[in-house]
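Undergrad: sharing a model prediction with you, sequence too.
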Amino acid sequence: MELLIVILIGVLYASGIFMLLRRSMVKLLIGLILLGNGANLLIFLLGRITKGKPPVIDDISPIFTDIYADPIPQALILTAIVITFGLQAFAIVLLKRVYVLINSDDLDDLNTPEEEDI
């Protein structure tokens, strides 16, 4: 199970970085989304998937090992999801505004000076 998640994290990171290197602003946004999802899965994997082994409590201690799980990865993933959602919403609005002004989503069109339009 963990090997499958590790492969999935690698695929998400690789495809996210590949999409970030494209010229289109829509593909840039998709790359950010893929990187955010890969980071969430990485935090989930580092928090241990096995049941009954919370990393906060020592393994030798017999108290509370069956009842509690580690809340830190869950809180980190929830926070990352909220931050990623806010970033995506801002990027979508910014992308729409740039597309209305330039009529293109190519990043090279943003580098042209305004004097060439005259």
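TA: Ah, there it is.
Undergrad: C-alpha from now on. contacts and neighbour counts both.
TA: OK.
Undergrad: which residues does Gly38 contact?
TA: For Gly38, the contacting residues are Leu8, Ile9, Gly10, Leu12, Tyr13, by CA atoms under 8 Å, 6 or more residues apart in numbering.
Undergrad: ok so the third one is a helix residue?
TA: Spelled out, that is Gly10. Yes - looking at Gly10 with DSSP: H, G, I helix; E, B strand; the rest coil, it is inside a helix.
Undergrad: state which helix of this structure is the longest.
TA: If you go by DSSP state H, the chain has its longest helix at helix 71-102.
Undergrad: that one - contacts with which helices or strands?
TA: helix 25-46 (3 or more CA pairs under 8 Å, 6 or more residues apart in numbering; DSSP states H and E).
Undergrad: chain center to the longest helix of the chain: distance?
TA: Relative to the centre of its chain, helix 71-102 is centred 9 Å away, using CA atoms, centre = their mean, to the nearest Å.
Undergrad: and here's the other structure:
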Amino acid sequence: MMHFNYIIAMLLITLGLYCLVLKRNLIKLIIGLAILTDGIHMFLISLGYRMEGIAAIVTDEMTSVPSNFAARAVDPVPQALVLTSIVINVCILALALSLSIYAYRYYGTLELEKIRRFKE
């Protein structure tokens, strides 16, 4: 059975790459970066998903049947990595938006080609 979350994650990654490669507006580039990272986050969370999984918290009940616990426990590492990545992504997007506001005030445009012409 095909998992739809992988398909949606790949569509988000493709859409984000499309925006990064073909768009020339700073705001559209920043939105494309956000979409790309959201697709990567969705893909990583999908990799760590386990059907009918339980939290990886060891209690006294779990130590009596360790094989059952190991078969049902969800790996917390992808979730922790994605959470850290989300925090870093918010900081990067905030910095990129503030730089684009500064570029608009200085150059009067958000188009990369016009900004490059002003630079020369």
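TA: Sure thing, it's come through. Quick caveat: nothing in here was measured; it's all calculated off a predicted structure.
Undergrad: quick one: the longest helix of structure 1 aligns where in structure 2?
TA: Using TM-score structural alignment, helix 71-102 of structure 1 corresponds to residues 76-107 of structure 2.
Undergrad: check the gap between Gly47 of structure 1 and Ala39 of structure 1 for me.
TA: 13 Å (CA to CA, to the nearest Å).
Undergrad: list the residues that contact both of these two?
TA: With CA under 8 Å, 6+ apart, Gly47 of structure 1 and Ala39 have no common neighbours.
Undergrad: re earlier: average distance between the longest helix of structure 1 and structure 2?
TA: When structure 2 is overlaid, helix 71-102 of structure 1 sits 0.5 Å from its aligned residues on average, using mean CA distance after the TM-score superposition for structure 1.
Undergrad: end to end, how far does stretch 45-52 of structure 2 reach?
TA: Start-to-end, stretch 45-52 of structure 2 (CA to CA) is 15 Å.
Undergrad: can you list contacts of it?
TA: By CA under 8 Å, 6+ apart, stretch 45-52 of structure 2 touches Asn5, Tyr6, Arg72, Val74, Asp75, Pro76, Pro78, Gln79, Val82.
Undergrad: try it again with 7 Å
TA: Contact partners of stretch 45-52 of structure 2, identified using CA atoms under 7 Å, 6 or more residues apart in numbering, comprise Asn5, Tyr6, Val74, Asp75, Pro78, Gln79.
Undergrad: equivalent analysis for stretch 23-35 of structure 2, please.
TA: Here stretch 23-35 of structure 2 has contacts from Leu12, Ile13, Gly16, Leu17, Cys19, Leu20, Leu93, Ala96, Ser100, Leu110, Glu111, Leu112, using CA under 7 Å, 6+ apart.
Undergrad: which among the residues you listed end up buried?
TA: Leu12, Ile13, Gly16, Leu17, Cys19, Leu20, Ala96, Ser100, Leu110, Glu111 (16 or more other CA atoms under 10 Å).
Undergrad: please name the nearest non-neighbouring residue to the most centrally placed residue in structure 1.
TA: In structure 1, the residue lying closest to the centroid (CA atoms, centre = their mean) is Gly36, at 0.1 Å. In this structure, Gly36 of structure 1 finds its nearest non-sequential neighbour in Thr84, 6.5 Å apart by CA to CA, 6 or more residues apart in numbering.
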